[in-house]
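In: Sharing a model that was predicted from the sequence below.
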Amino acid sequence: MSSTHAARDLDTSRPHSARMYDYYLGGKDHFEVDARAASTVAEAFPSVFLCARENRAFMHRATRVLAREHGIRQWLDIGTGIPTEPNLHQVAQSVAPEARVVYADNDPLVLKYAERLMRSTAQGRTMYIEADVNDPEALLDGPELAQVLDLDRPVALSLNALMHFVTDAQDPYGLVGRLLAALPSGSALALSHGTADFDPSTWHKITDIYTEAGTPVRFRTQDEVARFFDGLELLDPGVSVGHRWRPDDETEARAKDLTDAQVSLWTGVGIKP
């Protein structure tokens, strides 16, 4: 699909989760309808901007840990969202310049800005493909993915702030299981997921806002998020609140002023045995 075609497919009549997330991160790739919906979420949960930033920071740390400590050189990032620098490939290639990253999303706006995701090192490779987490086989069997990733070698499956947009009726655990089944031993799952565990009433309001905007959500408990890692070897410290997962110096400095309720994000990384 060309960028021109993608632009025609943009629906600006209703808010979109990826564009709302861009608003939370302080980006400019959203529309007034998205800003209004995101502002409504912020009225109910003023820490949503902090939550989005901590989600991004977890992705950076998880990527560095997998590259440095586990030798991962390939990533499949599904639900990429609108590009925000540093992108995953920039983090991975700062550790291993030969790293290869495939980004996948089904949002036309992400496709429109996909060229931002193509600026790889000379040694590595990046690609953006239009795909949906609800159809793992189409994604994994597509010729585009095979041009970049070797599925006979370990791959890190990156699912950041994605699975809470997959309802129970869509079989979220089955979808993740099918993706992991196609990856060899030594592969990894890095996942972050919104939760109502620390402030149920507020997150019920957020659920209503997204649902009324046409985007059903399912924020899960710690135990429910841990189920995504069944059969994997969880890295310490297990399924943890975002800012508590392997904090670096910068995160530790911020964490002094953070509460779990402000972050409201379960995160974890597991290795496939």
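Out: Great, that's in hand. Just so we're clear, the structure is a prediction, and the values are computed from it rather than from any experiment. Numbers count the residues shown, from 1 in each chain.

In: Every contact and neighbour count from this point should use C-alpha atoms.
Out: Will do.

In: And residue 128, how far from residue 117?
Out: 7 Å (C-alpha to C-alpha, to the nearest Å).

In: Over to residue 206?
Out: In this view, residue 206 and residue 117 are 30 Å apart by C-alpha to C-alpha.

In: between residue 128 and residue 117, what contacts are shared?
Out: Taking C-alpha atoms under 8 Å, 6 or more residues apart in numbering as the criterion, residue 128 and residue 117 both touch residue 103.

In: And the strands in the stretch 101-250 of the chain?
Out: If DSSP state E, counting those that start in this stretch is used as the criterion, the strands of the stretch 101-250 of the chain fall at 125-130, 156-160, 188-194, 233-234, 240-241.

In: How about the secondary structure of the nearest residue to residue 16 once chain neighbours are set aside?
Out: Computed as C-alpha to C-alpha, 6 or more residues apart in numbering, the closest residue to residue 16 that is not its neighbour in sequence is residue 34, at 6.3 Å. Following DSSP: H, G, I helix; E, B strand; the rest coil, residue 34 is assigned to helix.

In: Included below, for side-by-side comparison, is a second structure:
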Amino acid sequence: MSGRRVPEGLNTRMPHPARVYDYWLGGENNFPADRELGDLMARISPDISVSVQAVRAFFKRAVRHLVREAGIRQFLDLGSGLPAQGNVHEVAQRLDPECRVVYVDSDPDVCAHGTALLEGPAAERTRMAQGDIRYPAMVLGHPAVTELLDFDRPVAVLFNAILHVLEDRQEIEAIVGRFADALVPGSRLLISLPSAELLPPGQSEALYGSARMAPYPIFFRTYSQILRLFSGFDLVEPGLVHICQWRPDGPVPQEHRQAAMYGGIGVKR
């Protein structure tokens, strides 16, 4: 790392999923233990770091759409990890400095590290909140959320590459539904999730193997299961598609097409 403030007491000798993710994105908020695990997982599943980069590219395009075309100025990013390396506030506030963003993560180390990263002028409109997405009422009632976001106006709720850590399909439908209930019409819902339907035969086993090397699982969903999460929302064009097909703004790197992820954005009716 260079020039970044690290909170006192942060255990940098043990790898952390959020910092491994940052490493795969080419960020600087990671340490030797994170890079070692990231390299090990990449040897087991060579496409994993490329998939992470493809997800981030989709996410950036989606946030730009939400600001430029949908007029959204409030964002709730659930299971965000570290707010670094081209995350929501960097993309949204570059287009409109008045955009407000709350990042939510359940890990206290991530929240402490993330808060340390959110310095400077943007800090007035950006917060890090510790919360578990399995308990929507607690997340929605968190002071960082209630102080910064106005749910009487449209909000974009972002489930970007996070719901796959939950095994129970009915549980994730209930979780998404509870957050959706808090939104006014015109709000947006972003979801991206991995699907084995997009993988060549046998590759899902490799991904499961790499996930066993880290403290988080991967549970795949079918297209129809992901589509049901948008109940009460109208999908914006091009609908629920492979993330590389969602409004590409130029040629898509061939390696990004290996990401086994569907993604889409819905508008609440």
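Out: That came in fine, so what should we check first? As the structure is a prediction and not an experimental result, all values here were calculated from the model.

In: care to give me the TM-score?
Out: Comparing the chains after superposition, counting by TM-score structural alignment, normalised by the length of structure 2, produces a TM-score of 0.87; 262 aligned residues with a C-alpha RMSD of 2.5 Å.

In: Roughly how far does the residue lying closest to residue 132 of structure 1 once chain neighbours are set aside sit from residue 142 of structure 1?
Out: Leaving out its chain neighbours, the residue that sits closest to residue 132 of structure 1 by C-alpha to C-alpha, 6+ apart is residue 106, at 5.6 Å. Between residue 106 of structure 1 and residue 142 of structure 1 the computed distance is 14 Å (C-alpha to C-alpha).

In: The two: which is more packed in?
Out: Neighbour comparison, residue 106 of structure 1 and residue 142: the larger count goes to residue 106, with 16 against 13 (by other C-alpha atoms under 10 Å).

In: Confirm residue 90 of structure 2 sits in a helix?
Out: Yes. The secondary structure assignment for residue 90 of structure 2 places it in a helix, going by three-state DSSP.

In: what's the matching residue for it over in structure 1?
Out: Taking TM-score structural alignment as the alignment basis, one finds that residue 90 of structure 2 is matched in structure 1 by residue 90.

In: What is the neighbour count of residue 114 of structure 1?
Out: By other C-alpha under 10 Å, the residues close to residue 114 of structure 1 number 22.

In: Would you enumerate the residues in contact with it?
Out: Residues counted as contacts of residue 114 of structure 1 (C-alpha under 8 Å, 6+ apart) are 83, 128.

In: From residue 2 of structure 1, how far out is it?
Out: With the distance defined as C-alpha to C-alpha, residue 114 of structure 1 ends up 11 Å from residue 2 of structure 1.

In: Look at residue 46 of structure 1 and tell me its secondary structure.
Out: In three-state terms, and counting by three-state DSSP, residue 46 of structure 1 is coil.

In: Touching, residue 53 of structure 1 and residue 25? I think so.
Out: Yes. Counting by C-alpha atoms under 8 Å, residue 53 of structure 1 touches residue 25, with 6.4 Å between them.

In: measure the residue nearest to residue 16 of structure 1 to residue 157 of structure 1 for me?
Out: The spacing between residue 34 of structure 1 and residue 157 of structure 1, counted by C-alpha to C-alpha, is 28 Å.

In: what does residue 172 of structure 1 give?
Out: Here residue 172 of structure 1 is placed at a distance of 15 Å from residue 157 of structure 1 (C-alpha to C-alpha).

In: and these two? which has more neighbours close in?
Out: A count of neighbours by other C-alpha under 10 Å puts residue 157 above the other of residue 172 of structure 1 and residue 157, at 23 against 18.

In: could you check the distance from the match of residue 90 of structure 2 over to residue 145 of structure 1?
Out: 19 Å.

In: Tell me which residue is most central in structure 2.
Out: The geometric centre of structure 2, computed from its C-alpha atoms, lies nearest to residue 160 (C-alpha atoms, centre = their mean), at 3.2 Å.

In: Which residue ranges of the stretch 1-150 of structure 1 form helices?
Out: Secondary structure of the stretch 1-150 of structure 1 (DSSP state H, counting those that start in this stretch): helices located at 3-9, 17-24, 32-44, 48-70, 88-95, 108-112, 136-141, 143-148.

In: Dump those into a markdown table; add mean neighbour count and distance to residue 76 of structure 1 as well.
Out: Output for those, formatted as a markdown table (neighbours: other C-alpha atoms under 10 Å; distance: least, C-alpha to C-alpha, whole Å):
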| stretch | mean neighbour count | distance to residue 76 of structure 1 |
| --- | --- | --- |
| helix 3-9 | 13 | 22 |
| helix 17-24 | 22 | 18 |
| helix 32-44 | 18 | 27 |
| helix 48-70 | 20 | 11 |
| helix 88-95 | 22 | 10 |
| helix 108-112 | 23 | 16 |
| helix 136-141 | 16 | 10 |
| helix 143-148 | 14 | 9 |
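
In: so which of those helices comes closest to residue 220 of structure 1?
Out: Minimum separation from residue 220 of structure 1 across the helices of the stretch 1-150 of structure 1 (C-alpha to C-alpha) falls at helix 48-70, 15.5 Å.
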